[in-house]
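Q: Here is a sequence with its predicted model. Questions after.
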Amino acid sequence: MTTSTPTATTSLLRLRTPVLAVLGALLLSGGWAPWPTAWLVPLLFVGWLPYLVMERKLTLEGARKGRVFASTYLMLVLWNALTTWWVSYAELAAGIAAVVLNALLMCLPLMAFRQTKKRLGNRWGYLSLPVYWIAFEQLHLHWDITWPWLTLGNGFAAAPQWVQWYEYTGFLGGSVWVWAVNLLLFFWLVSKEAKAKARDMEPADLPNDGSSAPLFTVKLLTPLLVIFLPIALSYFIGATYQEKGPTAEVIVVQPNLDPYVEKFEGGAQFVPYDEQLTRLLKLSEQKLTPETRLIIWPETALEEPYWENTIESNPKIRRVRAWLARHPGVALLTGITTLGSYPNKEAASETARYRDDLGYYDFFNSAAYFADAAAPVALYHKSRLVPGVEKIPPVLVAIVSHIDLGGTVGSVGSQADRTVFAAPANAPALRLAPIICYESIYGDFVGEYARNGATLLGLPTNDAWWHDSPGYRQLLSYGQLRCIETRRDLARSANTGFTGFINQKGEITQRETAWIPTSSRATVHLNTETTFYVRFGELIGRGAQLAAVLLLVVAVVVGWRRKQAAA
């Protein structure tokens, strides 16, 4: 009998289950490194291999369901902890909840895969795995406890030059890519093991017929091509793409007010709201030129609540208008906290609050747009709300209503439509999309702005809730993907964090230093064309959900028939 020398591939198959779980979490974390870098992104292509090996190993051992679940959950909770631990900066309990609950939800598609494989066999089982996972990612974009931070396609945010084809597929195309490579490498790995076992069983004196197979077999060549061909296509698209649309000069402002001690009333070093407004105006004037057409201030730049029905009479709004009157031709987008009232309970929204002295009213995280000094204020209400902070699902009210993730706790109001602000008179191509902070995680959501006619993405945000952590660096990178998907420039104004500009290829063209008061000026392009992804949205996600339902139905029916036959 011959003996085969252990290789890296066969060694992986021999690892213990806990080791595989830890290894999988470490590899998947490569797409969400503390300092985003393209060098670690390739780890995503092997990130699911430890899980696939672990699941196969447990199946062959006939492991109980509890052990399978525990091993799977261990990997997922470690992955979540390694990548989103920074949520705990704002509130320890919230950070723990985000890690524990999201890992639990991630188990659902993996358990569905296990049951499908058991009932329909390996071929349909492994085919169902990416289908269930991407269907889950699509669901995670739209339900009440939405938290799509770890959508696999977001893992390429640190390497936007690799995914220029997101203008066709959106970021879920990246999720398909990750699963395709991982599964192909897994099949190659299993075939290598099978051949190694077959060689060990052959007589030693038989001639070598070449069955040892060179390293670059067809089964290995296929996943390598699946890795490099999309990258090559992306570089080709990036090299030939030209920025589209007329130009306009834009200023973004970073006031650098600490939200824990300076920004909000009651903070230990609270800066009075009049002084905050003075800082915003001064920083805007530092970069102002006769060609400036738009200025963007960050999320909640105007913080003290403004009643929407009396907003025009507010002294600070009048002060802003007076400043704009001294700079004709300049439009302003600012984050603002607003309150909207309702005449009675029947007219109130589901998120409305009640006070004896105020009646029914809604609290909004809003964006206010001044097309010029005289035009009425146009408002947009943030619509993708942070779960547990701005939106509390009814089933979780008792659990998280006391948790402070940063900002106002409880459900705030929102709106159904994506508002695109009208172009100012002297810049007819400038139609602005107000994307507030967390909303920039969502691809199809941002695409709706472009479908509604937006030619520029404006992002007011307040990254300082997460201190100097991976959170705000990753959020910046996600903006690069949204630019590729929509082929729109993005102007980013952070209270503090990263303020600057991203072009239509997802390249950061200008970025100011974090943690200092500053402003930035750039000339942006105003594209009117729409990408395939903008026109048709999440075809991949919706298709995966339909396929997932069909697979589950078939698996259930087959399982039921087997029980009937055995009875």
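A: Sure thing, it's come through.
Q: Please make it C-alpha for all contacts and neighbour counts, starting now.
A: Noted.
Q: could you pull out the strands for this structure?
A: For the chain, the strands defined by DSSP state E cover 247-254, 292-296, 302-307, 331-342, 353-355, 359-370, 378-381, 432-434, 456-461, 490-494, 500-502, 508-511, 518-525.
Q: so can I have TSV of those showing distance to residue 25 and mean neighbour count?
A: As requested, the strands of the chain are exported to TSV (distance: least, C-alpha to C-alpha, whole Å; neighbours: other C-alpha atoms under 10 Å):
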stretch	distance to residue 25	mean neighbour count
strand 247-254	35	25
strand 292-296	39	25
strand 302-307	40	18
strand 331-342	37	23
strand 353-355	42	14
strand 359-370	35	23
strand 378-381	37	21
strand 432-434	35	27
strand 456-461	30	30
strand 490-494	31	29
strand 500-502	31	27
strand 508-511	29	14
strand 518-525	38	22
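Q: quick one, which of the ones you listed is nearest to residue 417?
A: Residue 417 sits nearest to strand 378-381 of all those, at 9.2 Å, using C-alpha to C-alpha.
Q: Which elements pack onto that closest one?
A: The contact analysis (3 or more C-alpha pairs under 8 Å, 6 or more residues apart in numbering; DSSP states H and E) places strand 378-381 against strand 359-370.
Q: quick check: angle from the strand it packs on to strand 456-461?
A: Using axes from the mean of the first three to the mean of the last three C-alpha atoms, to 10 degrees, the direction of strand 359-370 lies 130 degrees away from that of strand 456-461.
Q: Take this one as well and set it beside the first:
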Amino acid sequence: MSHAFDGADSHVAPVRGGATGPLAHFAQWVILTSGWRRVLIAFLAGAVGALAMPPFGALPALILSLSIAIWLIDGAATGRSKIRGAILASAVIGWAWGFGYLTAGLWWLGSAFLVEADEFLWALPLGVIGLPAVLALFYAAGFALARLLWSRGPARIAAFAFGLSACEWLRGHLFTGFPWNTLGMALGQNLWLMQSASVIGLYGLTLLAILIASAPATLATGETVRGRYGPSLAACLAVAALALFGSARLPAAPTATVAGVRLRLVQPNLNQDAKFRPENRADIIDWYISLSDRAAAPNRTGIADVTHVIWPESAFPFLIQRDPTSLARIAAAFPAGRQLITGAARAEEPLPNERPRFFNSILTISAGPKLGDIYDKVHLVPFGEYLPGPLDAVLRAVGLRQFVSIPGGFTSGARSGQRLLDVKGLPPVAATICYEAIFPGEILPGRVSGGPPPVPGLILNLTNDAWFGDTPGPRQHFAQARLRAVEEGLPLVRDANTGISAVVDPYGRITASLPVGVEGILDADLPVRLPGRTLYAGFGDLPFAAMLAGIGLVALIARRRIA
């Protein structure tokens, strides 16, 4: 077997060394596989890694997944392959690993294609297979970058963490970004471990998660006792340090609440079916009002018992602000001084020679009826809410449209520059709609539009996850939104059509919630924000950049020493 690592490129971990036993034999078998077997192993390893994501949270699955990835990259360098061939082989492995990881983690996207199956069923493979196949190119680049910095022994863990963390950051930012199930969520769903996000954010957790989960790979390939056990010991100490920091940061007492604020979150559990049509607007409005006015306890009187009622994203299949009858029904149900915050599509009158512009918005409505402040969604979902510019005319010419049936799709609210919502009786609201809440660093307006730092008092997330049914999707969505509360030091108020609706304090503790698939109301006080700003709120991804540079330097030095 030793001939496999002789020759042109010696910067690899040896197959043979001090490690013995079943694990070492398994690692050698993985390292020495070739052809389609290597691709299949990479795919299956990636799929296993998805079990570390919410709602499963199986960190050992990620340890197995990334350890196999390390051994596969080890095997990409053989005496018969020059460095370019080794990098290409690593890229193929990375693509297969990423394809498996994303397919297993995002299969539930297929549910959205079944809502209007007569129109979108044909495209189901594009969402379930095509999207993971394209996004897997980021992992191909990450594995290739790691192989470029590869070295003998434990230092190759640093090279792997550098390449994979960099590709995860790029996946979250390039081409509008899609940071769903970023690897840091393996740590970001545990209450103690997630507290470090207040300092290093999701991508800092991602770098640590990769280092921790891939360290046990050396147990099967280390040449010395130190090289074999050292990385795993360091990983255990890192987990312990994260847990100690988290336990020290979490206060024993519940978070104080904002005086004079009582929220009612309405979870209607409305399916996206034939009943949710404009012609049924009266029944839909009556249903929302009836549910909102439902007494939460025998001694309560309904809407009069709370200060703010919240309805989810896209609450109506029509333009509510252009429907005086529906607005009047709402106004009649809301006593003076009570505020309704609701998701709704809205339209602006077009300028001459322009088409009408539609927005996915949050509206505030009070008795009168009186329309208050508005927030228009900035970060739209490609193909879900709009067709990307270069493809728009081509796709529409062949009869295709985005999932949301809005003529021409939604328009981004970025033009207005508004990121905070002014709601009477509440501190300034950092508004997000749907998957806007999964983007680290985009919650606060100062990060996007410049100017003085904002001072919001809460994150509001309105969403409609009915498209995805009772699958891991809504649970993954909630877990990622919850981590934003820790990063920013702000409470999260999340109202979802079919769940999960919840109130989360600025430490990520859930103070009240409704599960997926349940109709109901949730009454809760509003937790106060943390005093000052978290380090992440102040510096964003700069700590992650410093960590990434440091780990990259370690890998580069180790590579140059062997060279």
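A: Arrived safely. It should be emphasised that the depicted structure is a prediction, and the values quoted were computed from it without experimental measurement.
Q: Need the TM-score from the superposition.
A: For this chain pair, the superposition-based TM-score is 0.79 by TM-score structural alignment, normalised by the length of the second structure; 504 aligned residues with a C-alpha RMSD of 3.6 Å.
Q: what about the strands of the first structure, which gets the closest to residue 68 of the first structure?
A: Closest among these, using C-alpha to C-alpha: strand 456-461, at 41.1 Å.
Q: As a markdown table, the strands of the first structure with distance to residue 415 of the first structure would be great.
A: Compiled in a markdown table, the strands of the first structure are given as follows (distance: least, C-alpha to C-alpha, whole Å):
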| stretch | distance to residue 415 of the first structure |
| --- | --- |
| strand 247-254 | 25 |
| strand 292-296 | 21 |
| strand 302-307 | 17 |
| strand 331-342 | 12 |
| strand 353-355 | 16 |
| strand 359-370 | 10 |
| strand 378-381 | 6 |
| strand 432-434 | 13 |
| strand 456-461 | 17 |
| strand 490-494 | 22 |
| strand 500-502 | 27 |
| strand 508-511 | 30 |
| strand 518-525 | 28 |
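Q: Minimum distance to residue 389 of the first structure: which of these has it?
A: Closest to residue 389 of the first structure of the strands of the first structure, according to C-alpha to C-alpha: strand 359-370, at 11.5 Å.
Q: Stretch 475-491 of the first structure: how far from the chain's middle?
A: Mean C-alpha position of stretch 475-491 of the first structure versus that of the full chain (C-alpha atoms, centre = their mean, to the nearest Å) differs by 11 Å.
Q: got it, and stretch 395-411 of the first structure?
A: With C-alpha atoms, centre = their mean, you get 21 Å for stretch 395-411 of the first structure.
Q: Same check on stretch 56-65 of the first structure?
A: Counting by C-alpha atoms, centre = their mean, stretch 56-65 of the first structure comes out at 34 Å from the chain centroid.
Q: now the equivalent of residue 438 of the second structure over in the first structure, nearest residue through space, not along the chain?
A: Aligned counterpart of residue 438 of the second structure in the first structure: residue 441 (TM-score structural alignment). Leaving aside its sequence neighbours, residue 441 of the first structure sits nearest to residue 478 (C-alpha to C-alpha, 6 or more residues apart in numbering; 6.1 Å).
Q: Would you confirm that the one you found contacts residue 438?
A: No. Counting by C-alpha atoms under 8 Å, residue 478 of the first structure sits too far from residue 438 to count as a contact (10.1 Å).
Q: Those two: who's more crowded?
A: Each of residue 478 of the first structure and residue 438 has its neighbours counted (other C-alpha atoms under 10 Å); residue 478 has more, 24 against 20.
Q: who's in contact with the aligned partner of that one in the second structure?
A: Aligning on TM-score structural alignment places residue 478 of the first structure opposite residue 480 in the second structure. Residue 480 of the second structure sits next to 185, 188, 437-438 when contact means C-alpha atoms under 8 Å, 6 or more residues apart in numbering.
Q: just curious, which of those residues is nearest to residue 64 of the second structure?
A: Of those, the one sitting nearest to residue 64 of the second structure (C-alpha to C-alpha) turns out to be residue 185, at 16.5 Å.
Q: and residue 92 of the second structure, what is it in contact with?
A: Here residue 92 of the second structure is in contact with 39, 140 (criterion: C-alpha under 8 Å, 6+ apart).
Q: Aligned to it, what sits in the first structure?
A: Using TM-score structural alignment, residue 92 of the second structure sits opposite residue 70 in the first structure.
Q: about what we covered before: next, work out how far apart the match of residue 438 of the second structure and residue 516 of the first structure are.
A: Distance, residue 441 of the first structure to residue 516 of the first structure, by C-alpha to C-alpha, to the nearest Å: 25 Å.
Q: the more surrounded of the two?
A: residue 441 (25 against 14).
Q: Isn't that one up against residue 475?
A: Yes. Between residue 441 of the first structure and residue 475 there is a contact at 7.4 Å, judged by C-alpha under 8 Å.
Q: Not counting its neighbours along the chain, what's nearest residue 154 of the second structure?
A: Residue 154 of the second structure sits nearest to residue 227 (C-alpha to C-alpha, 6+ apart), 6.0 Å away.
Q: typed the wrong thing, it's residue 523 of the second structure
A: Using C-alpha to C-alpha, 6+ apart, the closest residue to residue 523 of the second structure is residue 264 (4.5 Å).
Q: Now check the first structure for the residue matching that neighbour.
A: Residue 264 of the second structure maps onto residue 251 in the first structure, by TM-score structural alignment.
Q: so how far is residue 86 of the first structure from that match?
A: 30 Å.
Q: Check the first structure and tell me which residue is nearest its centre.
A: The C-alpha lying nearest the average C-alpha coordinate of the first structure belongs to residue 441 (C-alpha atoms, centre = their mean; 3.3 Å).
Q: which ones are touching that one?
A: By C-alpha under 8 Å, 6+ apart, the contact list for residue 441 of the first structure reads 148-149, 475, 478-479.
Q: mind putting those residues in a markdown table, distance to residue 196 of the first structure included?
A: Converted to a markdown table, the contacts of residue 441 of the first structure look like this (distance: C-alpha to C-alpha, whole Å):
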| residue | distance to residue 196 of the first structure |
| --- | --- |
| 148 | 41 |
| 149 | 40 |
| 475 | 45 |
| 478 | 43 |
| 479 | 47 |
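Q: taking those residues one by one, which sit in helices?
A: By the criterion of DSSP state H, membership of the contacts of residue 441 of the first structure in helices covers 475, 478-479.
Q: How about residue 328 of the second structure, nearest residue that isn't a chain neighbour?
A: residue 369 (6.2 Å).
Q: how much space between the one you found and residue 89 of the second structure?
A: Distance of residue 369 of the second structure to residue 89 of the second structure, computed by C-alpha to C-alpha: 64 Å.
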